Structure formats: structure tokens, C-alpha cells
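Student: I'd like to go over a predicted model; first the sequence, then the structure.
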Amino acid sequence: MYDVAIVGAGPVGLFLACELGLAGRSVLVLEREPESRSRWKEAPLGMRGLSAASVEAFYRRGMLRPLLTASGVDDAPGTHSDTDEPSPPRSVGHFAGMMLDPADVDVTALPFRMPSPAPEGLMTNLAAVETVLAERAVRLGVEIRRGVPVSAVTQDDDGVVAQAGEHAYPARWLVGCDGGRSTVRGLTGFDFVGTEPRFTGYAVLAAIADPEKLRPGFNATPTGMYLRTPAREYIGMMDFDGGAFDRSKPLTREHLQTVLRRVSGTDVTLEEVHRASSFTDRAMQTTTYRQGRVLLAGDAAHIHSPLGGQGLNLGIGDAMNLGWKLAATVHGHAPDGLLDTYTRERRPIGASVLDWSRAQVAAMGPDPHARAVRGVMRDLIGTRDGTTYVFRRTSGTYNRYDLGSEHPLVGRDAPDLRLEDGTRLADLMRDGRGVALDLGTGRSLHGPATGWASRIRYAAGPAGNPLGLGAVLVRPDGTVAWAADGDPDHTEFEEAADRWFGTADSGERA
């Protein structure tokens, strides 16, 4: 019996597998597709933007450099790892098709961030992400089986069985990471609620006879919106038809040309369609991310339109949050209720992203109300405060979990603190353990921290620390679990460590 079976070998399933493998758990990944390679995962249709939080996740696990290489990026643009001065991001993206200038991000208004070797965002593609993660998973002992479509899931108090044809795959826990049309979600009875679509969207790679008829960039029209990228053969379209197009039908050149002409208001001609896919802005979320021994992550737990490119990032955040908690539960040292915090922490983040997507759709429509909203939003995001607000909402690093502490850093993504010897917080997190940093005398936490030696890495010494911290406890997912300004209180530290890492062996405590 495996410790954990994961259904779905996309980025979310593979990232979760890496987290569990790093913790020494036995992991089986079941993927319905027989081959990992697909032209849909390559540029341009497979292009994806990783947010600051997602890049941090790769950085903290030592996978940033392989990801940059696989993505064709020679260096991490915007990196200033040897300075304490913050720098603006290289890209902020758009809101409802209105592009933002990264130079307008006010970095002084972004608290709790410090310069890091990880860039504040990265353009990559699904093929690169999956290649890096799959190679890492295999090195960690994860077993990946492809061409295995799961047809049934049964569970009891002792474990879960995933059935695929005549083969049964037993595990102690099962996680569905199998996308927006999740088989696991349907088989196990998760409630999936939300809002129905307002548009049908299309991503098209085609030869265009007269590309000069289409303006570059996002273009809102009286009948919809279209996007023409610098790669002239790539076109995005949003047809506000209430999601009426039957997406089970093939996407013919004639249909796509009809939609493009209607949405663009031109008589543009598509000579040949190389590849095309459709999507909607249907926004749905499960009411819980756990049913017994079955959990969901990524699009299996929440779907929304691809506007703003937050779907992949949301899923990576799920995997990072769930991985260490599930590993601790399997190992047997998890404190009571630890696994329940997965839904409690991640579901509000998912709901926020769904609302962000809905807000963009509301501003992109062709009706007068949408045009009025778009005008107001254009004025707002044209300001420095507005651009900074959008970056905070989309970067992922400014999410905050409610961990019951008044300290402003607790529940947030940890800054990449750097000790005097050059060691960074991320360097200490590569093995997947939590980190206790004693930034004062170097003696305050030494005794108590040894009680969790297998679960918490301890480091001490002065640091480049403009935040004035005396000590900080960081969970394996990079979230600050406890922090102290000035000299830390031993009792408070031990209570926080017990809460998140389980009671330490009293014989090991100093």
C-alpha cells in the first residue's frame, strides 16, 4: 500500500508528489494520458505565467535554476540578490485586458518583502514545468504510471482504493489533481458550486491572410473582445454568448472565422487553423477540499476563467500547503486537526481568485454597464496605488492565512532573510522542513528548537533584517507560523512549534 496516491500528473499533482517524496513518503501518481509530451503544453498555447509566490516555491526547493533553463531563460530577470534595496517587478500583467506598467508598482508600499534571487514572476510553459517536476519526482522515488484512467474510488477508515480497469491501487490517502473535469471529484461526491459562464473563449493558432486588420493587444469591441499577440498567428477571443457554444463539437475553421469576424468587427480571413481550444468563465469551487481520506487540489477543487493567469499559481499554492501537512499526517506526528487547516486556509484564497476572475469578466463585456466599469477601472489602475494593488492581488505573496496572531508577519509568506554568512532562508528550506531562525543572540531558541530536530531546521545569527525581527518560525510551505520582535519568548515559540509540528519529545528538550 502506498502512503499517497495522486490522480493527475499535471503541474499540481507533480509538485505535490515532489513535496511528499521529499518527506520520504511512498507516492504513486496515476495519469490517464499515455504520453507526457503534448503540443498543447508547448508555446504559445502552453504558455503560462508563474507569479512571485509560485517562483518562490520553486526557489525554496532548489528547482528555480532547472526551471529557468527548461523555460529558455538565461537568467532570472529583475533579480537583485546582493542588495537590500527592493526592485519593481518586470511584469504586472493586465486587468480585464488593460495592461499595467510594472514601473508604477510602489515597492515601498509592499511590506514584508526582501530582495531575493527569485524573480517576481516568470513566463514559462507547461511542458517546461512538468519536465522539471517529473524529473525531480522520479529522483525522489515517486512512481508515475501513465495511461491509467481511474474509473472508481472507494475508501474506508484505513485507506483508499483507486480502480483503473482491472487494476486496483490501494493507498492510505488519495489526492485528486486531475483538472477541471476531475474524475475523482465526481466519484467521491464533492459539492461543486459557483456561477455559470457569460462567454465562450477561444485560443487559436492559425495562419491569417490579412493580419493587419486586427489591432495588436487586447481589444474591446461592441460585440466582445479579442487579443492579438506579437506572434501574429496566435489569437484569443471572448464571445459573450453566455457560454452557449457546445464545446464537445470540433472547432472548425469556419466557426472560428465567424466568431473572429463578429467579435473583431472586421472581415479578417483565417487561411488555416493549426490548433484551437475553447474555454469559458464558469467559476466553481468545492465546498470542502477533503472528504474522508480523499483530498482535492488545483483545478479539481476550483475552476475559473484563465484571465490573469492565476489557475496554475493557485494550484501550486494548494500543493505547497497540502504537501507537508499530508506528509506529517502519514508519518504520525501531525498535531490534531493539522490536515483540516488545508481547506480552512486554501479555500478562502481560491474564493478570492474566483472573484478576481469574475470582476474582470464584468469589466470586459460588450454592454454599456461593462464599458462604464472598464472606464472607471482604467482610471484607477492608471495610478500608482492602483497598479500596486493589482500586483498585491495577483502575486500571491501578499495572501495571509488567519493563524490567530496579531503579529503582522504571521500567516504571510516569509521574507527571504539573509544571515551574515550569506545563507538565505530559502537555502534552509530545500529539504522540506520548517525553519526556526534566531536572529538575536543566537542562544534564545537553541534549546527548545532541538526538540523538533527532525521537523524543524534551526539557524542562528545576525541577519540583514530591516523588519526588526528577533526570531521567526517558518512552516515548510514558507508561511510564517510565529514571529517575535526583539528577544523571543521561549514559551510562545514552543506553543507555536507544538501547534504546527506536533509535540516535541520531552527527552530532547533542553
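Tutor: Nice, I can see it.
Student: only C-alpha atoms for contact and neighbour calcs from this point on.
Tutor: OK.
Student: since we're on the nearest residue to Gln155 once chain neighbours are set aside, how many residues are nearby?
Tutor: Once flanking residues are discounted, Gln155 sits nearest to Val161: 6.2 Å by CA to CA, 6 or more residues apart in numbering. By other CA atoms under 10 Å, 20 other residues sit near Val161.
Student: before we move on, what about Arg344?
Tutor: Arg344 has 14 neighbours, counted by other CA under 10 Å.
Student: Check the secondary structure at it for me.
Tutor: Put simply, Arg344 is helix when judged by DSSP: H, G, I helix; E, B strand; the rest coil.
Student: who touches the spatially most central residue of the chain in this structure?
Tutor: In the chain, the residue lying closest to the centroid (CA atoms, centre = their mean) is Asn313, at 2.2 Å. If you count contacts by CA atoms under 8 Å, 6 or more residues apart in numbering, Asn313 has them with 50-51, 53-54, 396.
Student: okay, pairing it with this:
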Amino acid sequence: MTTTQGTEQGTEYDVVVAGAGPVGLFLAGELRLGGALRVLVVERLPEVDETIKAGWINHPSAVALNRRGLLPELAAVREAVQERLRAFQDLKDGDENNNGDRDGGGGTNQRPRIAGHFAGIMLDPELFDASGPEWADADPAAGHGLLMPQAELERALGRWAERLGVEVRRGVELTGFTEEADGVAVQLDGRTVRAGWLVGCDGGRSTVRRLAGFAFPGTAPEITGYQALVELSGAERLKAGWNTTDVGTYVHGPFPGRILTVEFDSPPADRYAPVTAEELEASLRRVSGVPEVRVTGVRTATRFTDNARQATEYRRGRVLLAGDAAHVHSPFGGQGLNLGLGDALNLGWKLAAVVGGRAPESLLDTYTAERHPIGAWVLDWTRAQIALMRPDRHARALRRVVEDLAGSGAGTTYLVNRISGVWQRYDLPGSHPLTGASAPDLPLSDGTRLGEHLHTGRPLLLDLTGSPAPDTLTAPYADRLTVLTTTCLTRPTLRALLVRPDGFVAWAADTDGEEKEDEDGLAAALERWVGRSGAGARALTRG
């Protein structure tokens, strides 16, 4: 770490976030909603990165965006994506693989229009059963997931963060920092700002992670992959969708000019060197076996590998990690962006509560405890797909077994549920089945849904019996807790829910429960998750 030199006057921050990608911007917005007054985001790149990256947000991510009121703003982007899909479908009319990456959309009681894929094994939407408990009272606006180019999501989150009062500096690089007893001195292109906390959202090659000394174990890369938007000629014999060959895997679509190739000979010698048209063309010809295909222009291109690593902890003192800074893996299954957004949603309100003096620093220990297991699952989920995509005979034999399983209703439903992320929950104190799960998006008697009451990022106590919780329990939290008394027809036995700012259920009770036991459980949950009451807590000013 570098040493502190000449702190700037008047530029102290509660939190500095390194990285203005979707994860950093979402985290910054969550910090502001939670009451952190001074949040600075610094980004090395001067503009939004247009390189083709993630293009799909899963169910939990779509739910989180909707609970912050952001999905309507993204409706036009979604429609533009649909138009591009239709254009490619018209071009490849009749190809049965063409529906492989189509938008899920629709309500939770309808089959998604696509089921997705696992290691390029296409899943038949007609085999998917959405009647399981995972989809009960799920947010209908989120559907199965949404196609959303990462650059467009980044722009939308940037506008949201700006509206909330986040300061974003682009073209500024974090070059070092020094952790002190009461904060962090952060060097930005040779100048120094002081902050209470530093969060690295600065990608797989995170400077913050490296300088802070986080352990980052995992598995080494085996593959070279390319993803690009290009201009093609001689592509008539390229099959649409995911295709496995004797050499590797290639993808054509779901948009005109989008290609992806995977070869298993070795990782790239220089992953970050500029990707040329000749390089893309050679890989596409090798993998597809179509020698006449030509790449005549490159709009955007990137290399990727299956390097899979995860920080052993997400916090060291006053330095934390989120997104790719905390975990890297291959892109298969579209989990990376979604994993990072989940990190930001989990961390933002907790760090804001600590900054505001409403919670002890020990609350931050729950960030690693809750998010690390989901990150570990994602790494193994992507490793399993790499194993099935290898061109050797053993892997191909195993692939045929998995194809048979994926061709069944039970197999498709299992895989779709895992891909969608609808299964994700946290191990929280309490015995009610809803505790630790994402809150059901209950339709309420006033015509609203539960998710609409989470736009402000405040915890919500939802009473469904018409008998509000005792004032002695809720009064100490009046400045930071929304209490809503209403009814719901779809869950007649559900009495009440305490929903954390991230939308997860911290406590729940049914109508047949013991009143004293339920009150004790609610009191403990309020103290644990809503924070300290009375003196010492900083006001939640958002101006």
C-alpha cells in the first residue's frame, strides 16, 4: 500500500467505491438509500465500456431492480433487444436452436418463452413446470429473467445513482490506499481523499483486492473463449444458437453478428491484447468447420477464460469487495453480473447502517456469511459446464447422459430453477419457512404489491391481520422502519413479515403462532437487522 500524502481539504467521504460498473453504481445507490451521506464512485474509464459482456439479468436481479422502481425505465431497452431478436429470428427462420437466448418475460404462472441452456444443452420451455413453491407469489414483472445489455444497465444505474446524490468521477484511477484506525486514505491519480470505508468493485483484476492482500484461491484457466459483435460474410452454413463440435463450442446469435467461440487447447497468451478480426475468424472457422465464413468487421470483442477464483473473505478491516473483485469465473450461465448485483444489494444497506451508527461493525460479518456460499455455488456451476463442454470422449459420454436428463420435465425444471436464481436464500435466525427467502411479492388489498413498498430502501414491517404490532416494539425504529397494516388474499395464514432493505424476509409469523413467541422473535429481528434505536444513530438525511 502507498503512504498518505496531502489529504484534499473538504473532500471526506463516508464510502469510496472503486469501479463504476453496474455493481459499483448499484452499491452506491443502495448506500445513499440507506443513509450514507457522502458516497464517491471512481472509475478508471472515461466512458461506459461498450465491450460486449453480460446480456441477461436473472430473476433475483430483476426483482431487485423492480423493487427500486427501475424496471419501467429499462422498458425501452428491453423492447429494442426484442426487435434485434426478431431480426435474427427472421434471418434464421426455422432453426430450432434459435430460441435459445430469447427473453423470459411473462408472469410467474406462465412458462417462460425460453428455458435457457446448460453448457449449451438447450432446455425445452414446454418441459418447464412453474407450479413449484419457488415461483409462488414471485414478482410477475421479473418473470424468468430479462435480456439486458450490460452497458445499458450501467447507464440506467448511473442515472439512478446521480438522482440519489452519488458523486461519480470518471477517468480517475485508484492507485493506492492506506487503512487507518478510523478510515481509509485513498490515492486517486496522486491525490488523496479520506473515507470511512473503501469498497472494491473494480473487476477481476481488482487493484483494491491486490493491495489489501485478500486471498484469492481457485482453479487455473483451461480454455480460450471469444465473444464479439461482428460483420460476417459466408455465414449461411453457421447454425444458430449453441453448437458443440469436435473442436469446441460456438454460438451464432441471438442477435445479428453476435458470435462466441470456445476452444480447449490452452488459455490465451495475453487475454487483454486487442482482439483482431483475423483472430476471431480463425477461431470461428476452426470450431464451426465452416471454412468460407469471414469476419469483415469488428464492432466489439473480448476474450474470456474459465479462471475460477473467490476471495476467502469479502471484508478486511475497512476494505470490502463486491462483484468480480470478489469472485471470477467463466461466463457460462450468465451468472457473473447477477452475482455482483446481489453482493451490492446485500452490502449496501448494511454498510450504510454502520456508517450511520445504527448498527455495530459486526453486521458486516453477515455480508461474507450470506454471499460467499452463493458465490461458491456459481463457481462450481460454471466449472460443471466447462466439464461438459470439453471435446474429449469421457466428457462427451457424460454430456449425452446430462442431455437425457435435461430432456425430462424434472431435469428441465431443476436446471431452469437453478439458472434463474429463484432458489437463492440466506440462513437467517428463525424457523418460519419464509425466513431467509426473498419476500413474496404479495398482492395487497389496496391494489399494490409488496415490492412497491420497498422503493425507498427502508425495512418494511407488513402486518396482514389488521392488528398492528405493539408500539413498544416499533416506536424506537419509527425513523427508519416502514410499518404497513393491510390484508392479502393469497396467503390467508400469514400474519406478518419483517422485510430487510434488500427484500429478504428477516422474520415471519403465521396466524396460528404463539403471540408471545412471535413478539419475542420480532423484537430480536428488529434489533438485529433494523439497528440501534435512540441516541447515537445519525439521522437518515438523504438531501
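Tutor: Sure, I can see it. Just so you know, these numbers come straight off a predicted model, no measurement behind them.
Student: Any idea what the TM-score comes out to?
Tutor: TM-score of the superposed chains, computed with TM-score structural alignment, normalised by the length of the first structure, equals 0.93; 497 aligned residues with a CA RMSD of 2.1 Å.
Student: hey, where'd the strands end up in the stretch 351-500 of the first structure?
Tutor: For the stretch 351-500 of the first structure, strands defined by DSSP state E, counting those that start in this stretch occupy the ranges 418-419, 434-438, 456-460, 463-464, 469-474, 480-485.
Student: One more: the stretch 1-150 of the first structure?
Tutor: Under DSSP E, counting those that start in this stretch, the stretch 1-150 of the first structure gives strands at 2-7, 27-31, 47-50, 94-95, 98-99, 122-125, 143-146.
Student: closest to Arg65 of the first structure out of these?
Tutor: Among those, the nearest to Arg65 of the first structure by CA to CA is strand 122-125 (12.0 Å).
Student: what range in the second structure does that closest one sit on?
Tutor: The aligned range for strand 122-125 of the first structure in the second structure is 146-149, by TM-score structural alignment.
Student: Please apply the same query to stretch 193-208 of the first structure.
Tutor: The aligned range for stretch 193-208 of the first structure is 217-232, by TM-score structural alignment.
Student: if we can go back for a sec, which SSE is the residue nearest to the centre of the first structure in?
Tutor: Element membership for Asn313 of the first structure, per DSSP states H and E: helix 311-331.
Student: Mind listing what's buried along that helix?
Tutor: For helix 311-331 of the first structure, burial by neighbour count (16 or more other CA atoms under 10 Å) applies to 311-330.
Student: likewise stretch 108-118 of the first structure?
Tutor: The neighbour-count check on stretch 108-118 of the first structure (16+ other CA under 10 Å) flags 110, 112-118 as buried.
Student: What about the residues you listed, which are in helices?
Tutor: Using DSSP state H, the subset of these located in helices is empty.
Student: could you dump those residues to JSON lines with distance to Trp40 of the first structure?
Tutor: Converted to JSON lines, these look like this (distance: CA to CA, whole Å):
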{"residue": "Leu110", "distance to Trp40 of the first structure": "36"}
{"residue": "Phe112", "distance to Trp40 of the first structure": "38"}
{"residue": "Arg113", "distance to Trp40 of the first structure": "35"}
{"residue": "Met114", "distance to Trp40 of the first structure": "36"}
{"residue": "Pro115", "distance to Trp40 of the first structure": "35"}
{"residue": "Ser116", "distance to Trp40 of the first structure": "32"}
{"residue": "Pro117", "distance to Trp40 of the first structure": "30"}
{"residue": "Ala118", "distance to Trp40 of the first structure": "27"}
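Student: from those residues, which two are the most distant?
Tutor: Most distant of these, by CA to CA, are Leu110 and Pro117, 17.4 Å apart.
Student: Ala325 of the second structure: what's it in contact with?
Tutor: Counting by CA under 8 Å, 6+ apart, Ala325 of the second structure touches 200-206, 208-209.
Student: For Thr465 of the second structure, see how far away Thr511 of the second structure is.
Tutor: 8 Å (CA to CA, to the nearest Å).
Student: Show me the common contact partners of those two, please.
Tutor: Counting by CA under 8 Å, 6+ apart, the residues touching both Thr511 of the second structure and Thr465 are Arg495.
Student: out of these two, which sits in the more crowded spot?
Tutor: Taking neighbours as other CA under 10 Å, Thr511 of the second structure and Thr465 compare with Thr465 leading, 18 against 13.
Student: List the contacts of the aligned residue in the first structure for the more buried one.
Tutor: Aligning on TM-score structural alignment places Thr465 of the second structure opposite Gly440 in the first structure. Gly440 of the first structure is in contact with 460-462, 470-471, 486-487, counting by CA under 8 Å, 6+ apart.
Student: With Leu205 of the first structure instead?
Tutor: Contacts of Leu205 of the first structure (CA under 8 Å, 6+ apart): 45, 233-235, 273-276.
Student: Which of these are retained in the second structure?
Tutor: Retained in the second structure: 45, 233-235, 274-276, out of the contacts of Leu205 of the first structure (criterion both residues aligned by TM-score structural alignment, their matches' CA atoms under 8 Å).
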